[in-house]
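J.: sequence and computational prediction follow.
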Amino acid sequence: MSEVLTLDVVMDGLVGIVRDIAGVDVEPGPERGELSFTDDLDIDSLSMVEVVVAAEDEFMVTVPDAQIPKLVTLGDAAAYIHGEIVRTAK
């Protein structure tokens, strides 16, 4: 079985995706998980779909459309994706 990615690795990947899609640089640190996609990162619904699709490709997971509105912060998205990685690794 391959090694499961850590939550920090998932967060770093998401930060890179946000930078590539929205052109927003996210400062390193524990508070980055609290950043809101809409309020802090200025990501609209169309860009959010792009972020999700890129994350699905990057991490080889599926994020159902109904889950997207629940991903309010970077931390929410990282936790969900990490949970899916762990779940599918079993």
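T.: Now that the structure is in, tell me what you want to look at.
J.: CA atoms for contacts and neighbours, from now on please.
T.: Noted.
J.: next, count neighbours for Lys70.
T.: Close neighbours of Lys70, defined as other Cα atoms under 10 Å, add up to 11.
J.: where's the nearest residue to it once chain neighbours are set aside, which helix or strand?
T.: Closest residue to Lys70 apart from its sequence neighbours, by Cα to Cα, 6 or more residues apart in numbering: Asp76 at 7.7 Å. Element membership for Asp76, per DSSP states H and E: helix 74-89.
J.: can you list the residue ranges for strands in this structure?
T.: All residues of the chain lie outside strands when identified by DSSP state E.
J.: buried set for the helix holding Asp76?
T.: Buried residues in helix 74-89, counting neighbours by 16 or more other Cα atoms under 10 Å, are found at 74-82, 84-85.
J.: let me have the residues you listed in CSV, extended by distance to Val51.
T.: Supplementary listing: these in CSV, determined by distance: Cα to Cα, whole Å:
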residue, distance to Val51
Leu74, 11
Gly75, 14
Asp76, 13
Ala77, 10
Ala78, 12
Ala79, 15
Tyr80, 14
Ile81, 12
His82, 15
Glu84, 16
Ile85, 17
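J.: also this one, for the comparison:
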Amino acid sequence: MAMAAARRALLTHLRVPVARPAAAAAAAAVGSIPVASRRLLSTTEETKGSFLDKGEVADRVVSVVKNFQKVEPAKVTPTAHFQKDLGLDSLDTVEVVMAFEEEFGFEIPDNEAEKIDSIKTAVDFIASHPQAK
């Protein structure tokens, strides 16, 4: 109890300058934006930064598929379907998804892995995943 009172007394008299992120500082400069919106804007900018660029993801996904031993690299395109265009069966598709997990450093849940049936769906999923590296 005495610690809480001492802490409260110290905090009421102590002023510490806080550095603001650029997005929050720009939002603070506009007087018409409410504080709650500024916080949301700042959080949104931080979240955006954690996602990968779709072009980079597409290049890496195509590279992973081209390096898969059962795929003819000449057939790999950004819109190629694993079974229809590349001739992979369901077990091969699972192996390709596992290669994506290794390449991008995160685990793809089984229910999402079942939906990945083409390079385009793989790129869309990975680019929108916050844990992809």
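T.: All right, it came through fine. Because the structure is a prediction, the values reported are computed rather than measured.
J.: show me the contacts for the aligned partner of Ala79 of the first structure in the second structure.
T.: Across the two structures, Ala79 of the first structure finds its equivalent in Asp124 of the second structure, going by TM-score structural alignment. Contacts of Asp124 of the second structure were listed using Cα atoms under 8 Å, 6 or more residues apart in numbering, and they are Lys54.
J.: check Val57 of the second structure too.
T.: Going by Cα under 8 Å, 6+ apart, Val57 of the second structure touches 123, 126-127.
J.: cutoff 10 Å now
T.: Contacts here follow Cα atoms under 10 Å, 6 or more residues apart in numbering; on that basis Val57 of the second structure touches 63, 104, 122-127, 132-133.
J.: then Ala54 of the first structure?
T.: Under the criterion of Cα under 10 Å, 6+ apart, the contact partners of Ala54 of the first structure comprise 13-14, 17-18, 20-21, 48, 60.
J.: for it, give its distance to Met60 of the first structure.
T.: As for Ala54 of the first structure, its distance to Met60 of the first structure is 10 Å (criterion: Cα to Cα, to the nearest Å).
J.: same check, this time on Ser36 of the first structure
T.: As judged by Cα to Cα, Ser36 of the first structure and Met60 of the first structure stand 23 Å apart.
J.: between the two, which is the more surrounded one?
T.: Taking neighbours as other Cα under 10 Å, Ser36 of the first structure and Met60 compare with Ser36 leading, 17 against 13.
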